[in-house]
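K.L.:
sequence and predicted model, in that order:
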Amino acid sequence: MAAQRNDDSFPTLWDELQWRGLVHVSTDAEALSTLLEGEPFTYYCGFDPTAPSLHLGNLVQLLLLRRIQLKGHKPLGLVGGSTGLIGDPRPTAERTLNSRDTVAEWVARLQDQVSRFLSSDGENAVRLVNNLDWTAPLSAIDFLREIGKHFRVGTMLKKDAVAARLNSDEGISYTEFSYQILQGYDFLELFRSYDCVLQSGGSDQWGNLTSGTDLIRKVEGKSAHAIGTPLITNADGTKFGKSEGNAIWLNAEMCSPYAFYQFWVNQADADVIDRLKVFTFLTRAEIESYAAQVAEEPFKRAAQKRLALEVTTLVHGAAATQGAIDASEALFGRGDLTALDEASLRGAVAELPQAPGATGAPVAQLMVDAGLVKSLGEARRAIAQGGVYVNNVAVEADDRVLAPTDLLHGAVAVLRRGKKTLAGVVVAE
């Protein structure tokens, strides 16, 4: 895995961030470049606990925070215990409000995740903050008098998410309308308490980011900065980080290391170099070398394999990544399924079509149940042709049944038809 360091082939960190495609919009670029090259300063990004895990969009922010920390600056990881009770406005519909207990639990989970991507050592160690600490004591009257008076409704109505909701059938509640005021107040509070002068976030949050810089200017008469990262999309314009409608989570229980690894290794040739720039610490020279390999030998998928190795190791660690690689090889007959640890095996089988099974069940029927064939006759013909395997061992008789010794870790078997068509058999515990 590549060492976590900034690439010294760039004149400045700002130049590297731009080359990597991490800057879509910002406050004054020249001032930001100077700031990044200067004395250590405090900066932050906020993560709202609207789910029990962070996802790939959040990983973009975490890696930006880490790159700036590597420059010697001081990160704050804000997990929004108060803003998470409200939720930032989505373009289409009102969020369902979660209970206070649920939000508190998710705050703890997200704080743990944030802390794993940023260094906790040295003079610029990450500090975790929760905006509930300064909003909970604030009365509604104080909030309106001290903070609300600095916001103009006309300006708030122009924010992209608010405008989209106003033009929808759903409309927008005052609760979600007030979100940008709360986020602006966060920046002001961190500016006052930590001398925090930079906030980063996704470009779709730009209105919320600038609500903070505007508030600091109005209340304190000073300047602060913001960086909006691009929303990552695929070359075909589809939203990145979605798999059959589900986000790619950073929590191993919500997205197994195997599924996570497969997501990255299956990136399209047109996308993989941009992914290496954003999600890895490979140098410009290394990435340009992979770009040449994609152009000249795309069938080797060297760039995708390196991307999957780097990001899965970053998120899940070296052992889980090796387990995912071993499982990928073993499923297709290039490794030993029996040598896989249970977590890696179950993570891999969870991504396959599945059939419930039990010892004594005919393999031919399990093939039908798993969708590998359409009928028992087709299953028997496939077996006769020598193209059916249980745990990579060829099935030689069409009356073969699932034996107790076929159950890996006592509960799972892998069916394969031909070289690439797979299914899992899971025995109820």
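P.N.:
Sure, I can see it. Note that the coordinates shown come from a computational prediction; the quantities given were computed from them, not determined experimentally.

K.L.:
from now on I want contacts and neighbour counts done on CA atoms only, so please keep to that.
P.N.:
OK.

K.L.:
the helices in the stretch 151-300 of the chain, which residues?
P.N.:
Assigned by DSSP state H, counting those that start in this stretch, the helices in the stretch 151-300 of the chain fall at 153-157, 160-166, 174-177, 179-194, 206-220, 257-265, 269-279, 284-296.

K.L.:
want to compare, so here's the second one:
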Amino acid sequence: MARLFGTDGVRGRANDQLTAELALALASAAVRVLGADAHPTRPRVVVGRDPRASGELLEAALCAGLAAAGADAVRVGVVPTPAVAFLTADYAADFGVMISASHNPMPDNGIKFFARGGHKLPDHVEDAIEAAMADPQERPVGAAVGRIVDATDAESRYLAHLAAAVPTSLDGVTLVVDCANGAASTVGPHAYEAAGARVIPIFAEPDGLNINDGCGSTHLGKLQAAVLEHGADLGLAHDGDADRCLAVDSTGAIVDGDMIMAILALAMHEAGDLTDDVLVATVMSNLGLHLAMKAAGIDVRVTGVGDRYVLEELRSGGYALGGEQSGHIVVPASGTTGDGVLTGLMLAARMAQTGRRLADLAAVMTVLPQELINVPVTDKHAVASAGSVLAAVAEAESELDGTGRILLRPSGTEQLVRVMVEAPTPESARGIAERVAAVVADV
């Protein structure tokens, strides 16, 4: 039987794979695992969501499951995932739950848990929750049944946290922010405006159905156009739950997560804030990032794909900065998980501090041409390990002969196999990726 939890919680098509019944069972099991040491008081749980229509029914089911297991649910409404992580710690809750499928399309949804303090769960704790689902226990009755309340100050607490984390004024900076019609549609523009920037929000009118629809960090074309139209200094793009941030410079060029990490790593290195001069990145980060960091005397520690693995490495080494090419950037001094709005504030603050254009700051890194092809499959793990696929990868590695690299991996959240190739030219990267992707598709 396949593991219920993926690389970032439990995801699936809402009301199909991810049902209200499953949400209720997950919540009840989580109380027994994550709230086990809450006695003599009963567990307190923060519950947030993104604006997807299905989030309403899943929130109701989760809160019912929490209360039925004897926990108090504190609903914080539509807020970014990092806000739930922060509020879990700020409210001294026993754990937190975020209902979101991040950058996935609207029909999908997901449930992710944060342990006490706002930290993501290690695999063995997720496995314990899954095991507890198969072991129902007697439910509390009477006064022992949990209560469900709405927080009235969740957004203001999170905004105050962001303001304290980035004290540099953004006065004089004009930015366009694409909120993906998602969880940052309110707090994102408010945070940038409070920091002093002139803010032009786009895709900041969620209706429950339009999240990530042709906008946000996976669809940057309209942000690029808006930056040029308004003559903005930069554009920032978040995904549906706002734990990601990608950028666009004043010329309309994309500044991805690798470039953002390079900019922030150099800033922290100069300030003496980059612990042991280490940056944590995943195997998906461009070779250009490694070369730029090596030239600056910064070591890059590499993890598997997924910000949870970046977080594990950051915590184990006490490091100060890590992230992914996709725009998950983690600064442990200011948060326990990737925070897209915080990343946008830090990037704009670096521009304000130095008086330099984003294009100039990003020029520290030369990107090796990269081609990424997502191949839909029926069994991603079986396909990725097929003999014909492994042979195609070996042939590609031989062809590159140390001048680039190929990475093939199953997606952590969808039935896809991702084929990524870096090579000296765009043409060679594209050609090799297409050839390997064709073999993957034929399995």
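P.N.:
Sure, I can see it. Remember, predicted model here, so these are calculated numbers, not experimental data.

K.L.:
could you quantify their similarity as a TM-score?
P.N.:
Laid over one another, the chains give 0.25 as their TM-score (TM-score structural alignment, normalised by the length of structure 1), with 180 aligned residues with a Cα RMSD of 7.3 Å.

K.L.:
quick revisit: looking at the helices of the stretch 151-300 of structure 1, which is buried most?
P.N.:
The highest mean neighbour count among the helices of the stretch 151-300 of structure 1, using mean count of other Cα atoms under 10 Å, belongs to helix 257-265: a mean of 23.

K.L.:
and it with helix 269-279, angle?
P.N.:
Angle, helix 257-265 of structure 1 to helix 269-279, by axes from the mean of the first three to the mean of the last three Cα atoms, to 10 degrees: 120 degrees.

K.L.:
for helix 257-265 of structure 1, packing partners?
P.N.:
helix 302-316, helix 318-331, helix 342-349 (3 or more Cα pairs under 8 Å, 6 or more residues apart in numbering; DSSP states H and E).

K.L.:
what would those look like in TSV with distance to Q365 of structure 1 and mean neighbour count?
P.N.:
Output for those, formatted as TSV (distance: least, Cα to Cα, whole Å; neighbours: other Cα atoms under 10 Å):
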stretch	distance to Q365 of structure 1	mean neighbour count
helix 302-316	36	21
helix 318-331	21	20
helix 342-349	19	21
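
K.L.:
dump those helices to JSON lines, plus distance to Q113 of structure 1.
P.N.:
Converted to JSON lines, those look like this (distance: least, Cα to Cα, whole Å):
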{"stretch": "helix 302-316", "distance to Q113 of structure 1": "9"}
{"stretch": "helix 318-331", "distance to Q113 of structure 1": "16"}
{"stretch": "helix 342-349", "distance to Q113 of structure 1": "20"}
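
K.L.:
the helices of the stretch 151-300 of structure 1: which one's closest to V311 of structure 1?
P.N.:
Shortest distance between V311 of structure 1 and those, using Cα to Cα, is found for helix 269-279: 6.7 Å.

K.L.:
which strands or helices does that closest one pack on?
P.N.:
When contacts are defined as 3+ Cα pairs under 8 Å, 6+ apart, helix 269-279 of structure 1 packs onto helix 56-70, helix 284-296, helix 302-316.

K.L.:
how big is the angle separating the shortest one from helix 269-279?
P.N.:
The reference is to helix 284-296 of structure 1. Orientation of helix 284-296 of structure 1 against helix 269-279 (the same axes, to 10 degrees) gives an angle of 170 degrees.

K.L.:
what's the answer for the last one, then?
P.N.:
Here helix 302-316 of structure 1 points in a direction 40 degrees away from that of helix 269-279 (the same axes, to 10 degrees).

K.L.:
over to the first one?
P.N.:
Here the directions of helix 56-70 of structure 1 and helix 269-279 differ by 40 degrees (the same axes, to 10 degrees).
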